[in-house]
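*Asks:* The sequence and its predicted three-dimensional model are supplied below.
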Amino acid sequence: MKEHELVSAVREGGRIDTPEHAERAIKATLTVLGQRLAGEQSHDLASQVPPRLAEALPAEGGGEAFGLEEFYRRVAQKEGTEQRQARQHARAVIAAVKASVNPGLFEHLVTQLPAEYDDLLGTQPVQH
């Protein structure tokens, strides 16, 4: 998926008003995901997303063990939004990333996340 397609998918899925805000949401989510993933998974993911957006991912994942609420809190802080919106945006980012990367890579990433992350990985729109 090209950068503008990924940004557009996140903008639509996350109900985000501008492409710039969608980019912030993507970078915030990828940064926090990179902190959560261990080893080279972050690098592998970076190799399959558009280069300018991949810059948000660390070369090697930190493997930090934090829960889903902390994930959303960190995304909100990096994105500069409320946690409720960060959840909606992060879910849109993950759905767009899932659609754009190798399915085997995505499934491997998912195995690193505990069951509570199912909310993040869900593909249904967030209802408020």
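*Replies:* Cool, the structure landed. Numbering: from 1, shown residues only.
*Asks:* C-alpha from now on. contacts and neighbour counts both.
*Replies:* Noted.
*Asks:* how about Leu68, what does it touch?
*Replies:* For Leu68, the contacting residues are 116-117, 120, by C-alpha atoms under 8 Å, 6 or more residues apart in numbering.
*Asks:* 10 Å - rerun?
*Replies:* With contacts taken as C-alpha atoms under 10 Å, 6 or more residues apart in numbering, Leu68 has the following neighbours: 74, 87, 113-120.
*Asks:* how about those residues, which pair is most distant?
*Replies:* Greatest spatial distance among the contacts of Leu68 (C-alpha to C-alpha): Arg74 and Ala115, at 18.9 Å.
*Asks:* Just give me the residue right at the centre of this structure.
*Replies:* Thr29 (3.8 Å; C-alpha atoms, centre = their mean).
*Asks:* residues of whichever strand or helix holds Lys27 that come out buried?
*Replies:* Element membership for Lys27, per DSSP states H and E: helix 19-36. Taking 16 or more other C-alpha atoms under 10 Å as the basis for neighbour counts, the residues of helix 19-36 that come out buried are 21-36.
*Asks:* this is the comparison structure:
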Amino acid sequence: MTHDEFLARVAERAGLSGPEEASRVARAVLGVVGERLGRRAVLRLAEDLPGPLEGMLRNDGPGQDFDEDALYARVAGREHVRPGFAVEHTGVVCQALAEALSEGALHRLHEDLPGPLGALFTPREVRERFEYVHVEATHHSLAEGHPGSQHPLSASRLERAHTHSVVRSDNPHGDTKLSSASGLTQEREHSSLSSASGLTQERQHSTLATGHPGARLARGDDED
């Protein structure tokens, strides 16, 4: 990570106006962190840091022993801001610094700053990306089964099908096919015509045998 990239992250995450303000905030925070670490610990981090950042951390004296609250108080004093801003700025700068370090350097830093102070130096978690898995289709038609199926319809076991299943028939829906000699529609039409014809004949027979409807005497009972 370059010095400019570091300042850009600090400015964006802390809502600062630009790199100049980010530099001022980073200098205040890292200066206090350097006081806590001491010269030897800072030199161990120098190899992973750009020159300007290493210079912000540099402390020629031994490390001072103070806790997290004292760290925030010192940052607020250097920045001349309220404690709330000091807490926010410290978190952002320490997080960005952790992202600039290698795993080995970050591990050493956590050893030098155990507990809550070390927890400040935790890189921001990268969001997990969705992994798109492409499945190569081996079958492309209904008769071959759905794409990727290893058990096509044509290879299904007939004995497992229920009694009226179409897979048990050699010619499923044969009675309704247009190619059938006598389709279901033809049978219904023929049945309807036969029924209508028979009904007409019965009515005619009934009329001739008994006279027209409303007649007082049937034709067979006509008086001589």
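*Replies:* Arrived safely, thanks for sending. Computed from a prediction, not measured in an experiment: that's the story for all the values here.
*Asks:* returning to that earlier point: more crowded one of Arg74 and Ala115 of the first structure?
*Replies:* Arg74 (19 against 12; other C-alpha atoms under 10 Å).
*Asks:* Asp17 of the first structure versus the nearest residue to the more buried one once chain neighbours are set aside, what's the distance?
*Replies:* With C-alpha to C-alpha, 6 or more residues apart in numbering as the criterion, Arg74 of the first structure has its nearest non-adjacent residue at 6.7 Å, and that residue is Val32. In this structure, Val32 of the first structure and Asp17 of the first structure are separated by 22 Å, where distance is defined by C-alpha to C-alpha, to the nearest Å.
*Asks:* what sits against the aligned partner of His21 of the first structure in the second structure?
*Replies:* Taking TM-score structural alignment for the superposition, His21 of the first structure sits opposite Glu21 in the second structure. If a contact means C-alpha under 10 Å, 6+ apart, then Glu21 of the second structure has 7, 10-11, 27 as its contacts.
*Asks:* And those residues, which is closest to Asp60 of the second structure?
*Replies:* Asp60 of the second structure has its nearest neighbour among the contacts of Glu21 of the second structure in Arg27, at 15.9 Å by C-alpha to C-alpha.
*Asks:* still on that earlier bit, neighbour-wise, which of the contacts of Glu21 of the second structure leads?
*Replies:* With neighbours set by other C-alpha under 10 Å, the maximum within the contacts of Glu21 of the second structure is found at Val10, which has 27 neighbours.
*Asks:* Now do the SS call for that residue.
*Replies:* Classification of Val10 of the second structure into helix, strand or coil gives helix, according to DSSP: H, G, I helix; E, B strand; the rest coil.
*Asks:* so who does Ser194 of the second structure touch?
*Replies:* Ser194 of the second structure makes contact with 188, 200 under the criterion C-alpha under 10 Å, 6+ apart.
*Asks:* Please, which helix or strand holds it?
*Replies:* With elements taken from DSSP H and E, the one containing Ser194 of the second structure is helix 184-210.
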